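[1] only geometry, no sequence info:
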C-alpha cells in the first residue's frame, strides 16, 4: 500500500487569473479568449476573471484579432466562441490518442477555426479578416500547447522562464545609416487565411506537468514592451493578481499601443494551497 501511494501519479488542479485591456491607443479591444466558461462576447475594453482550484481536464486560449485586417474583433470572437464550444470534446478524446492522433486533432481544430473566420469575413463582404491563437490543453499530467501567429506562452518552472511556442512572424532586414537591422513584418500564418492556397501548420508542444509549474499566455500587447526575463521575475516573486497587474502596468507605462491580454495559470497537486488571489 505504501509503495502504491508513493508512486501514484499526482492529480493536479489549476488556479488562474485573466486580465484583458484595450490599452492606451486603441479604441476597440480586438483581443478575445476562452477562460473557463467565458469569452469576451461584449468586446469589453477591460475585463478581469479568476478561477480557483479547478480540476483537470481544462483548456484555455487567447485570440488576438489582427488590427491590420478588417473585423479583427469579430474574427477573434468567432475563434474564441468555437474553441469554447469544442474544447470539451477535444479534452475527452486526447487521453485515448497517440502522438499522431493528437496532432491530427489539433490540426483539424486549427483548420476548423480558420474556416469559421473565413466564413465570417465572407458573410460580411470582407476580403480577409484574421486572428492569432495560443491555446493550452491540460489532461491528466500533461499540457498540450497549440498556436498560430505571434501570441506567446511561457513556462515558469523553478524560477526559470522559457517560451514554449514558435512564432509566425516575418522579419525584414533594412539598412539604416549603413547598419543592417531587422524589424518585425507581418505574419506568415494566422486564422483567416485562404487554406486552399496556403497550408496552415500549427505549432504543437507536449509537456509533462510538474507541481508548481506556472504558465503565462499573452497577446503581443505585453511582449512588445515586457521581456521574458521580466515576466519570469514577476511570476516568481509576486502572487497571481499582483503579477498580472504589474505586467499589465509595465505594458501601459511603456506605451500601451495595443490591446493586452494575459492569462496566468498555476499548477498545484490536489490538496495544496494556491496563491493566485493573495
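    Alright, I've got the coordinates. Owing to the predicted nature of the structure, the values given are computational and were not obtained by experimental measurement.
[2] every contact and neighbour count from this point should use C-alpha atoms.
    OK.
[3] show residues contacting the helix ranked longest in the chain.
    In the chain, taking DSSP state H as the definition, the longest helix is helix 99-123. Residues from elsewhere that reach helix 99-123 (CA atoms under 8 Å, 6 or more residues apart in numbering): 71, 75, 78-79, 82-83, 90, 94, 127-130, 146, 190-195, 200-202, 204.
[4] got the buried residues for it?
    Neighbour-count burial for helix 99-123, counted by 16 or more other CA atoms under 10 Å, picks out 102-103, 105-107, 109-121.
[5] next structured bit after it?
    strand 131-139 (DSSP states H and E).
[6] packing partners for that following strand?
    strand 58-65, helix 72-93, strand 142-148 (3 or more CA pairs under 8 Å, 6 or more residues apart in numbering; DSSP states H and E).
[7] will you turn the ones you listed into JSON lines that also has distance to residue 216 and mean neighbour count?
    Shown next, in JSON lines, are these (distance: least, CA to CA, whole Å; neighbours: other CA atoms under 10 Å):
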{"stretch": "strand 58-65", "distance to residue 216": "11", "mean neighbour count": "27"}
{"stretch": "helix 72-93", "distance to residue 216": "18", "mean neighbour count": "20"}
{"stretch": "strand 142-148", "distance to residue 216": "12", "mean neighbour count": "22"}
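[8] can you say which of the ones you listed is nearest to residue 30?
    Closest to residue 30 of the helices and strands packed on strand 131-139 is helix 72-93 (CA to CA; 3.9 Å).
[9] give me the contact list for the closest one.
    28-34, 37, 39-41, 43, 57-59, 61-66, 105, 113-114, 116-117, 120-121, 129-132, 137-139, 192.
[10] please repeat the previous calculation with a cut-off of 6 Å.
    30, 32-34, 63-66, 113, 117, 130-131 (CA atoms under 6 Å, 6 or more residues apart in numbering).
[11] now stretch 252-268
    Taking CA under 6 Å, 6+ apart as the rule, stretch 252-268 contacts 12-25, 29, 211-219, 221-222.
[12] compute the inter-axis angle for the longest helix of the chain and strand 142-148.
    40 degrees (axes from the mean of the first three to the mean of the last three CA atoms, to 10 degrees).
[13] what's the distance between residue 75 and residue 259?
    Distance, residue 75 to residue 259, using CA to CA, to the nearest Å: 15 Å.
[14] before we move on, what about residue 156?
    Distance from residue 156 to residue 259, by CA to CA: 23 Å.
[15] between those two, which one's more packed in?
    residue 259 (29 against 21; other CA atoms under 10 Å).
[16] what's the neighbour count on the closest residue to the more buried one other than its chain neighbours?
    Using CA to CA, 6 or more residues apart in numbering and skipping residues adjacent in sequence, the residue nearest residue 259 is residue 22, 4.4 Å away. Residues near residue 22, counting by other CA under 10 Å, number 23.
[17] then residue 160?
    13.
[18] and the helix or strand that residue 222 is a member of, how far out from the chain middle?
    Assigned by DSSP H and E, residue 222 falls within helix 220-223. Taking CA atoms, centre = their mean, to the nearest Å, one finds the center of helix 220-223 at 11 Å from the center of the full chain.
[19] please compare the first structure with the one that follows:
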C-alpha cells in the first residue's frame, strides 16, 4: 500500500494505492506534482510485469513536465510527454513481442484553469457544491454501445466485456486522449481513480466520502470500502481539493448528468 498525501500551494491532496485482495502485484502508478499543477493515475495492462512497466513508463515520462507560464504551455508539455511514453511502449512491445499498455487520467491546473485528459477507463470526477459529475467518459466497448443506444447503463455494468478498453497509451501508434477543460472555483474537489475503485463503489459513495472530510481521509475511506467489497483489482485514488477562501464564479458547466448526495 502506498499512502502519499502532498498538500501543495492552494491545494489539499490525498492519495492511496493498494494491490487489492486478488491481484499479486500492483500495476497502478500515480503522480502528484501540485507544485506545477499536475496529478495523474495510470493503470497498467498486459500481465503484472508488463502492466507495471507500462504504467511506470507513462508516469516517468510525465515527470519531465515542468512549471509552465500558461495553461496551453502546460497542456503542450503533458501531450509531448504522453507521445514520448507511447513511443517507448511501442518499442518495448516490439522488443518483447507482448501486448502491454496503460490507461491514463490526468488533472492539470494553472491558476484558475483546469484540464482533465484521459485514455482508457480510469476516471476523473468533479465534486462541486454538494454534487458529483463524471468528467471523463470511459473508452470501453460497452460505453460505446451505451452511447449508441445498444445497451443500457445497467446492462453495461453487468456485461462480461465491460473491461474491454478501446484506447490506452501504447495500444496504438498514436495515442488518443480526450479532454475537458474549464475554470475551478473555491472548494472544488477532483477525484482521479483506476477502475479498481469504480468496480465496487458508486458515485453517491464517492461524493459522501469527499464531502465528509479531508482529501486523505476520503482516499482512506474509499479504499476501505473497496477492500470490504472484495477489491478484485488494484485500486488507486487521488483527491485534489482547491481552497482559496474566496467566492468565485466559474464558466465551466458539466455536460453530463450530475448527482446529488441523495442519489443511490
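    Perfect, thanks for sending it. Bear in mind that the values here come from a model prediction, so they are computed numbers and not experimental data.
[20] TM-score for these two?
    Superposed pair, TM-score by TM-score structural alignment, normalised by the length of the second structure: 0.77. Supporting alignment: 225 aligned residues with a CA RMSD of 2.5 Å.
[21] my read: the residue nearest to residue 259 of the first structure touches residue 29, true?
    Yes - counting by CA atoms under 6 Å, residue 22 of the first structure touches residue 29, with 4.6 Å between them.
[22] re earlier: distance to residue 50 of the first structure for the helices and strands packed on strand 131-139 of the first structure - can I get that in CSV?
    Output for these, formatted as CSV (distance: least, CA to CA, whole Å):
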stretch, distance to residue 50 of the first structure
strand 58-65, 12
helix 72-93, 17
strand 142-148, 20
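[23] and these: which comes nearest residue 172 of the first structure?
    So among those, strand 142-148 is nearest, using CA to CA, at 19.6 Å.
[24] and the residue nearest to residue 259 of the first structure, what's its match in the second structure?
    Mapped onto the second structure by TM-score structural alignment, residue 22 of the first structure lines up with residue 19.
[25] distance of that match relative to residue 48 of the second structure?
    11 Å.
[26] how near is the corresponding residue of the second structure for residue 233 of the first structure to residue 13 of the second structure?
    Matched by TM-score structural alignment, residue 233 of the first structure corresponds to residue 208 in the second structure. Separation of residue 208 of the second structure from residue 13 of the second structure (CA to CA): 17 Å.
[27] neighbour-wise, which of the two wins?
    Between residue 208 of the second structure and residue 13, counted using other CA under 10 Å, residue 13 has the larger neighbour count: 26 against 20.
[28] quick one: the more buried one and residue 212 of the second structure, what's the gap?
    Applying CA to CA to residue 13 of the second structure and residue 212 of the second structure gives a distance of 15 Å.
[29] next: residue 83 of the second structure.
    Distance from residue 83 of the second structure to residue 212 of the second structure, by CA to CA: 38 Å.
[30] swap in residue 27 of the second structure?
    Distance from residue 27 of the second structure to residue 212 of the second structure, by CA to CA: 29 Å.
[31] and what of residue 85 of the second structure?
    37 Å.
[32] Provide a list of residues in contact with the alignment partner in the second structure of residue 66 of the first structure.
    Under the alignment (TM-score structural alignment), residue 66 of the first structure pairs with residue 45 in the second structure. Residue 45 of the second structure makes contact with 51, 100-102, according to CA under 6 Å, 6+ apart.
[33] over to residue 10 of the second structure?
    Residue 10 of the second structure neighbours (CA under 6 Å, 6+ apart): residue 243.
[34] that one pairs with which position in the first structure?
    In the first structure, residue 10 of the second structure lands on residue 13 (TM-score structural alignment).
[35] what's the helix or strand for that match?
    Counting by DSSP H and E, residue 13 of the first structure is part of strand 12-21.
[36] give the buried residues for the helix or strand just after that strand.
    Counting by DSSP H and E, the next helix or strand C-terminal to strand 12-21 of the first structure is strand 31-34. Neighbour counts over strand 31-34 of the first structure (16+ other CA under 10 Å) mark 31-34 as buried.
[37] and these as a markdown table, adding distance to residue 181 of the first structure?
    Below are those laid out as a markdown table (distance: CA to CA, whole Å):
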| residue | distance to residue 181 of the first structure |
| --- | --- |
| 31 | 30 |
| 32 | 33 |
| 33 | 34 |
| 34 | 37 |
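[38] which among those residues gets closest to residue 171 of the first structure?
    residue 31 (23.1 Å).
[39] hmm, the closest one is touching residue 61, no?
    No - Residue 31 of the first structure lies out of contact with residue 61 (CA under 6 Å); the separation is 10.8 Å.
[40] any idea how many residues pack against whichever residue in the first structure pairs up with residue 186 of the second structure?
    In the first structure, the residue paired with residue 186 of the second structure is residue 211, using TM-score structural alignment. Using other CA under 10 Å, residue 211 of the first structure has 18 other residues around it.
[41] and the one 4 residues further on, by the same measure?
    When neighbours are defined as other CA under 10 Å, residue 215 of the first structure has 24 of them.
[42] same thing with residue 26 of the first structure?
    Residue 26 of the first structure: 15 surrounding residues under other CA under 10 Å.
[43] and if you look at residue 181 of the first structure?
    Neighbours of residue 181 of the first structure using other CA under 10 Å come to 11.
[44] cool, residue 157 of the first structure as well?
    18.
[45] surely it is in contact with residue 212?
    No - in this structure residue 157 of the first structure lies outside contact range of residue 212 using CA under 6 Å: 7.2 Å.
[46] quick one: the strands in the stretch 101-250 of the second structure?
    101-110, 113-119, 123-128, 131-134, 178-183, 189-193, 235-242 (DSSP state E, counting those that start in this stretch).
[47] could you dump these into TSV and include distance to residue 259 of the second structure?
    Shown next, in TSV, are the strands of the stretch 101-250 of the second structure (distance: least, CA to CA, whole Å):
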stretch	distance to residue 259 of the second structure
strand 101-110	21
strand 113-119	19
strand 123-128	10
strand 131-134	5
strand 178-183	19
strand 189-193	15
strand 235-242	18
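[48] of the ones you listed, which is nearest residue 158 of the second structure?
    Going by CA to CA, the one of the strands of the stretch 101-250 of the second structure nearest residue 158 of the second structure is strand 123-128, 18.6 Å.
[49] against residue 123 of the first structure, how distant is residue 204 of the first structure?
    31 Å.
[50] same thing with residue 253 of the first structure?
    For residue 253 of the first structure, the distance to residue 123 of the first structure - CA to CA - is 39 Å.
[51] Provide the aligned range in the first structure for stretch 232-241 of the second structure.
    Under TM-score structural alignment, the match for stretch 232-241 of the second structure is residues 257-266.
[52] how far is the matching stretch from where the chain is centred?
    So, by CA atoms, centre = their mean, the centroid of stretch 257-266 of the first structure is 8 Å from its chain's centroid.
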